[in-house]
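Undergrad: Whatever this is, show me its structure:
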Amino acid sequence: MKKVLIIDDDEVFAKILSSSLPRDKYTVVHVSDGEDGLKEMEKEKPDIIILDLVMPKMGGLQFLEALKQKGGNHNTPILISSQLSKMKDISEGVSKGMGVGVKGYIVKASENMDMIIKTIEKTIGA
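TA: Below is the predicted model of the structure:
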């Protein structure tokens, strides 16, 4: 069973994604900001992280910076998730996160859940 960590303050998106992932293949953990995401990443050891960029307390870019500062080899693949209107932020997040596991991005508003799930499965080889 693969473990997915969703770090996103968009409760609706997180619930829809969580309920769309097949329960026999995935366990989902959801937190609403980067600070909690760092804690859960250490505790849960997820197979993939879905990371929003704009969140309270600690956003996605700060989360990526914190991973870099921790050093070490982070093998957990990360997919940036954001709205289409934030393409500049997405490209900044992808380029900042290349050294800490960012493998790509998903656009919440424009992609259907089937496409998002396929992207997740392709990224973790499920």
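Undergrad: From now on I want contacts and neighbour counts done on CA atoms only, so please keep to that.
TA: Noted.
Undergrad: Quick one: the helices in the chain, in order.
TA: All helices of the chain, identified by DSSP state H, fall at 11-20, 34-44, 60-70, 87-97, 113-124.
Undergrad: do you know which of those helices lies nearest residue 3?
TA: Judged by Cα to Cα, the one of these that comes nearest to residue 3 is helix 34-44, at 8.0 Å.
Undergrad: Between helix 60-70 and the closest one, find me the angle.
TA: 50 degrees (axes from the mean of the first three to the mean of the last three Cα atoms, to 10 degrees).
Undergrad: helices or strands next to helix 34-44 in the packing?
TA: Applying 3 or more Cα pairs under 8 Å, 6 or more residues apart in numbering; DSSP states H and E, we find helix 34-44 packed against strand 2-7, helix 60-70.
Undergrad: Next, the angle helix 60-70 makes with the first one.
TA: Using the same axes, to 10 degrees, the direction of strand 2-7 lies 120 degrees away from that of helix 60-70.
Undergrad: this one as well, want them side by side:
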Amino acid sequence: MEAIQIKLTGEIAKYYDVYYRVNAQQFGWMGWAKNGQSSGTSGFGFQLEAIQIKLVKKGGKAPGTTNNGFRDGLKKYVDKRGKGLIKGSKQKIYHLPGSQYYKKTTIPIRMFKTEVEAYKEGFRPAK
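TA: Next up, the predicted model:
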């Protein structure tokens, strides 16, 4: 299992939001998803190692960050000419456009179109 979706039904759904996050192989703890959103990964073949679930009063604050709750490994990151935008560093770490160290990776040794492509070449995701 790579990802989950959880949704409340019945009377409880009127009063609570369900938040959940997963610990995915290679990525660790991901951001919180809620009310049927996907949490985990797709395309990598990584297993889920743990799941956390919390009920929060409807409209309440998320228990933590909601960034990066789901990673689609087959999503393409390409420029207008179809060239890959994912940077692979000499440390065998790949960086997505907009990520913390993307602009600091000025001399990439490889460029990739998808995260799965980078992973299959022996690169790991940035933390």
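Undergrad: How alike are these chains, TM-score-wise?
TA: The TM-score (TM-score structural alignment, normalised by the length of the first structure) is 0.24; 59 aligned residues with a Cα RMSD of 5.0 Å.
Undergrad: if we can go back for a sec, please produce CSV containing the helices of the first structure, extended by mean neighbour count and distance to residue 26 of the first structure.
TA: Below are those laid out as CSV (neighbours: other Cα atoms under 10 Å; distance: least, Cα to Cα, whole Å):
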stretch, mean neighbour count, distance to residue 26 of the first structure
helix 11-20, 14, 9
helix 34-44, 17, 13
helix 60-70, 18, 23
helix 87-97, 17, 24
helix 113-124, 15, 10
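Undergrad: Dump these into a markdown table; add distance to residue 103 of the first structure as well.
TA: Formatted as a markdown table, the helices of the first structure follow (distance: least, Cα to Cα, whole Å):
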| stretch | distance to residue 103 of the first structure |
| --- | --- |
| helix 11-20 | 19 |
| helix 34-44 | 17 |
| helix 60-70 | 13 |
| helix 87-97 | 8 |
| helix 113-124 | 7 |
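Undergrad: which one of the ones you listed lies closest to residue 28 of the first structure?
TA: Closest of those to residue 28 of the first structure is helix 11-20, at 6.2 Å (criterion: Cα to Cα).
Undergrad: What is the closest one packed up against?
TA: Secondary elements touching helix 11-20 of the first structure (3+ Cα pairs under 8 Å, 6+ apart): helix 113-124.
Undergrad: Who are the packing partners of the helix it packs on?
TA: Using 3+ Cα pairs under 8 Å, 6+ apart: helix 113-124 of the first structure touches helix 11-20, strand 102-107.
Undergrad: Include distance to residue 64 of the first structure when you put these into JSON lines, please.
TA: Output for those, formatted as JSON lines (distance: least, Cα to Cα, whole Å):
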{"stretch": "helix 11-20", "distance to residue 64 of the first structure": "20"}
{"stretch": "strand 102-107", "distance to residue 64 of the first structure": "9"}
